[in-house]
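[1] here is a sequence together with a model predicted from it:
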Amino acid sequence: MSLAVAVPLLSACFSEPSPHEAVSQFLVGWQTGDYASAAERTDGDPKVVRKALEQAGLQLDAASIRFSLKGLSTSGDDADAKFQVRIDLGDNNPLWQYDNNLPLHLVDGVWKVRWSPSVIHPQLHPGQRFAVKVPPTGRQPIEDRDGDALQTEATLYVAGVFPARVKDPVGVCERLFQVTGFAQDRLLSRIRSAPPEDFVPLVTFGGNKYAQLRDRLDEIPDLQIEKRLQPVKPAQPVDIIGSVSANTPETEQQLGGPLLAGDTFGQGGLQKAYQDQLTGSTGTKVITYDLKTSEQVAELAQWPGRANTTSVKTTIDRGVQQSADLAVSGTAPATLVAIDAPTGEILAVGSHEMNQEKDGLDGRFPPGTTFSIVAGEGLFGAGGLDPEQKVPCPADRLVGGARFQQAMPTDGTVPTLVPGTAPTVAANFANGCVTALASLSRRVSAGALTQAATRFGIGGKWSLPLRSFSGTMPPAASDAAKAKIIAGQTVRVSPLSMALVAGAVASGTWRPPTLVTSPASPDLSSDVPPVAPPSPIPLDTGTLAKLRALMRAGVTTGTSAPAAAPGAKVYGVSSGVTYVDKKHSRSLSWFVGWQGDIAVAVLTETTDPAASARIAGQFFRSARNAA
């Protein structure tokens, strides 16, 4: 226990027979841990008084005890001091404050404190002790959109003791420190401050860690192991849900303060973002116990703590998630983000050898010619470019000094809908002809491209509780710069941002993404209000009709044909793009589109430009069958 002087109590200039000096020396001695000095100013047995004052601090696990004198009255040989006690219970617990009286009387001409345990607290009587009771609280679940838990229960192993049965608490804590690294003094304080007959959790282990340490733990006398089920094993999407671990010394350092042994710690995803809501805060009670019977006598103070939220409810759809997981379970690294087009709610994030949060929500990739969906809003808007206009698709083209090359089919033909003629803008869009699409940069202004990107949420601010990336687009200062934007070479987007682009074309309105519907913010205790999500942005109906027709052609006659699925029509475009990432060349395949109300973006790391369209087709077939 660490005690510190908080306030100058009384001047020591008073001399006997005034009681002021006795009050000052007793309280200062108690406050600073000089219990022998404090005991000398009482009429009790110095050994008994010294032990009682010391034990009170240990039994409360007090970080500090401070006093404020409120008044002093004298009547003949008797006096009475009124004072306030402020006890810091430590471990992030509240401050306990109460008022008490200090009775004094003259003994052989010297003022002495009339000793009894009630000097420590008015309700503490002989044969009693303090204890701090900390009822455990279980972790709340993260749920899907239907209220089903997105994690399963796993067994945690809690090592603890029953204080009344421990013969050598110091030895137990020393050996636990050697095994686990938890501070020995903190473990000992928890034992000393707990109710004698209650099980006191000291250290919690996951299954693997417990298996490694079991033999060493079994050797510690009086240490008990309790099994507890906690909802900690994440279901898909595991990176979005996040993992949960038992409390460790490293955890306490990360959170900036000691935790209780039974506490669990979210290590990533929503489990980490909503740590406070999922665990709440543990309530605390200060009680007195009878030393002979170990029965509770009185409850002196109680702090309920902050209650857990009922759960963290997400927009994840278990059936859609299963379809996404199945679709991406190939050999190449891939991620698939599916949203509900009418609402922007994230339904699923599937992945294979890619991270669902880092790559699916927060990835920063060039979209290739799938970005022509966004650019098309500027090109076709306000009565602009005619989709039926003929535009050649050469293998190589210079635009404003920038060179673009089109990957040709293996048979050497130029992609076109009508053999022997120049393809239309619609055909080039459907086939992702980069040379043709780049040449359209002269037909659109920089302002129109910027406005189109804004209407599709590119570069906007979202309010998701996890890391996410809405995209960036460089200035379109020249024809070459505009061409690179249309070709999706200098733009950076995440699969989530492109799924929202598809959802906007499908529904007619761009909407910001939503992942969690309750609670509203992952930091309910913050004084800073949560960031409001951006407003939905309606798109021009005339432009929408053209974009939808082009994206339908991408699946029926263009390179996205592998995405076709039975049931509702599939719309989409795909592309392949190669770029340099941290001095390494990477090849990506994209598909961006929708079927019914489900819009998706699929990203695969491969040289096969049709790979993502095939994944999308499998996803749509599976999702349709599961509906």
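    Cool, the structure landed. Everything quoted here is computed from the prediction, not taken from an experiment. Numbering: from 1, shown residues only.
[2] hey, let's count contacts and neighbours off CA atoms from now on
    Noted.
[3] quick one: list the elements packing against the helix or strand where Gly71 lies.
    Assessed by DSSP states H and E, Gly71 sits inside strand 64-75. On a contact count with 3 or more C-alpha pairs under 8 Å, 6 or more residues apart in numbering; DSSP states H and E, strand 64-75 meets helix 20-32, strand 78-88.
[4] check which element follows the longest one along the chain.
    Secondary structure here is assigned by DSSP H and E; on that basis, the next helix or strand after helix 20-32 toward the C-terminus is helix 35-40.
[5] what's downstream of that following helix, the next helix or strand?
    helix 46-60.
[6] okay, one more to line up with it:
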Amino acid sequence: MTTHRAGVGRARRRRRWPAVVVTGVLVAGAAGWAVVYGPLAGEEAPRSADPGAVRTARAFLSSWEAGDLAAAARLTDSPAKAEETLRSFTAGLEIAKPVLTPGAARRVDGAAGAGARVPYRARMPVAELGTWSYGSELAVARTDAGWRVRWELPLIHPELNAEQRFKLVEEESAELAAVDRDGKAISAAEHPSLVSVLGLGGGKRRGEVQVVDRITGETRATAVRFGPDPGEGGGPLRTTIDARTQAAAEKALARHLDGRNAGLVAVRIDSGEVVAVANGPAGGFNRAFQGTYAPGSTWKVVTSAALLAKGAVTPESRVDCPKYLTVGKQFHNVETSEIPGASFRQDFIHSCNTAFVALRGRLANDEMTVFAKEHFGIGPEWKTGVGSVDAEVPVPASETEKAAALFGQGRLRTNPLAMASVTATAVSGTFHQPLLVKGTEQPAVATKPLPSGVVKQLRSLMRDTVTDGSAKVLAGVPGEVGAKTGTAEVTEDGNNNGWLVAYDDEIAVACVVEGAESGSGSAGPVLRDLLAERAGGGGAG
């Protein structure tokens, strides 16, 4: 049912790259920037932080994110200097559509009275190289003109100061040799999506954002690196790709996209190894690993796991599915459908948004954030062997945001990599950090297994979604296939993003298609063809 959407960095030795293209750097405020995927809102502030200070910090970040740099600057205590610096910060870095997410504010007492400090997380897409993610903090103080952000260079980035600036150094990579999970060579000609993911075929841009001395230009540090490295000792890059599944994924995307953007990831349920990663267009931006999307109703897999594990519902519990439910705003279902007297099982398999909104009081405000981290590994950094953007499950700042988050909206941010992992965890009970490049040193992510009874219930719900619910598009695929659909609104009047997550006996897979009508109608045919081809030709290794 309709929901309300509000570089490759290998864990190996690094070498310094020669500069082929150097662009200078002190923040390119492109006037065309748009707020990405819904309204910006921070985590709920502690009571000791003045609400006015928190609102000012959020408004500053929202204006900066939207590209209205003059409005952002007016919220500081030094508007002229702030606007000049915001416009020059990323000049030459080719950054567009930043995503700035505030965290929980804290009260700060000073000589001028109580103020606040508000941390935030920045995601800066750098051209087609990847996403530069970092954290910083705003200080807010009361002035004669009211609450204002105290202007200081480190609020933009911790390493930006009067002595340092940033610059982007780029080059084209040499051709990269790579092998699949069985040690067989894989090529750009056979697997065009792996050009952007791994750098196959050579000629792929790579580079780094450097911290340099403002006067001498001397490099002092590297803020972020993008792009492929050669294998150790010049050897081939050893991947976990299953060539047959990869080929089937690329073929299915090419057959059904009709020019739309898309991303797909398939992982082994028993290990988290990535057996396929494909994008539309093939060789374009790696949406599968680096996209940031609201997951829509596919997130109900996680919400259901939390509710079932807590005993807040059972599949047989009655949870009505009305046409509308208002929690600060009006939530509804596809075509304002309803299921009077519905069971939770019916709510899940037919993807009823209003039923999930009605259950918001059975979970604490931070419960989804904690549950997603403890059981699904979402929160800590993942290392797959290539550049990826981690999913985010912020603590909701209001009842409205909490209601939206339960069915995959609000400020939730995921991508096909994260949702393939979520699906694998849900149907196995155990989180395995996804891996694409063998030998990658992965940080430890401490998680707890899901209760076995919850896993059994989730598998049953997802199987019923295929046989009797919104994922009937997969009903003809042989074997025990389970799934969950999702449709996320990009804007109130625009097209949706269509999602589908699914599993068979070996893999879990997630697909998102932009500019779609629904998950079942857009991502459904892609996964149907992929899973059917796998069922007809054996498993992934």
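    Right, received. Where do you want to start? Given the structure is predicted, the values throughout are model-derived calculations rather than measurements.
[7] where does the TM-score land?
    With the length set by TM-score structural alignment, normalised by the length of the second structure, the two chains reach a TM-score of 0.58; 345 aligned residues with a C-alpha RMSD of 3.1 Å.
[8] that older thread, tabulate the helices and strands packed on strand 64-75 of the first structure (JSON lines), appending distance to Ala298 of the first structure and mean neighbour count.
    Listed next are these as JSON lines, based on distance: least, C-alpha to C-alpha, whole Å; neighbours: other C-alpha atoms under 10 Å:
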{"stretch": "helix 20-32", "distance to Ala298 of the first structure": "24", "mean neighbour count": "22"}
{"stretch": "strand 78-88", "distance to Ala298 of the first structure": "18", "mean neighbour count": "18"}
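[9] and those: which comes nearest Leu300 of the first structure?
    Nearest to Leu300 of the first structure among those is strand 78-88 (13.0 Å), distances taken as C-alpha to C-alpha.
[10] where in the second structure does the closest one fall?
    On the second structure, no counterpart of strand 78-88 of the first structure exists by TM-score structural alignment.
[11] stretch 541-551 of the first structure now?
    Residues 452-462 of the second structure are the counterpart of stretch 541-551 of the first structure, counting by TM-score structural alignment.
[12] repeat for stretch 103-120 of the first structure
    Using TM-score structural alignment, stretch 103-120 of the first structure lines up with nothing in the second structure.
[13] ok, residues contacting the match of stretch 541-551 of the first structure?
    Outside stretch 452-462 of the second structure, the residues that touch it by C-alpha atoms under 8 Å, 6 or more residues apart in numbering are 301, 304-305, 308-309, 315, 345, 348-349, 426-429, 482-484.
[14] return the subset of these lying in helices.
    Among the contacts of stretch 452-462 of the second structure, the members found in helices (DSSP state H) are 301, 304-305, 308-309, 345, 348-349, 426-428.
[15] turn those residues into a markdown table, including neighbour count and distance to Pro51 of the second structure.
    Listed next are these as a markdown table, based on neighbours: other C-alpha atoms under 10 Å; distance: C-alpha to C-alpha, whole Å:
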| residue | neighbour count | distance to Pro51 of the second structure |
| --- | --- | --- |
| Val301 | 26 | 34 |
| Ser304 | 25 | 33 |
| Ala305 | 23 | 34 |
| Leu308 | 19 | 35 |
| Ala309 | 18 | 35 |
| Arg345 | 24 | 41 |
| Phe348 | 27 | 37 |
| Ile349 | 22 | 41 |
| Ala426 | 28 | 38 |
| Val427 | 26 | 42 |
| Ser428 | 18 | 43 |
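[16] will you turn the helices and strands packed on strand 64-75 of the first structure into a markdown table that also has distance to Arg175 of the first structure?
    Formatted as a markdown table, these follow (distance: least, C-alpha to C-alpha, whole Å):
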| stretch | distance to Arg175 of the first structure |
| --- | --- |
| helix 20-32 | 30 |
| strand 78-88 | 28 |
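[17] name the nearest residue to Thr251 of the first structure, ignoring sequence neighbours.
    Phe265 (7.3 Å; C-alpha to C-alpha, 6 or more residues apart in numbering).
[18] ok, the one you found to Tyr274 of the first structure distance?
    10 Å (C-alpha to C-alpha, to the nearest Å).
[19] identify the contacts common to those two.
    With the criterion set as C-alpha under 8 Å, 6+ apart, the contacts of Phe265 of the first structure and Tyr274 do not overlap.
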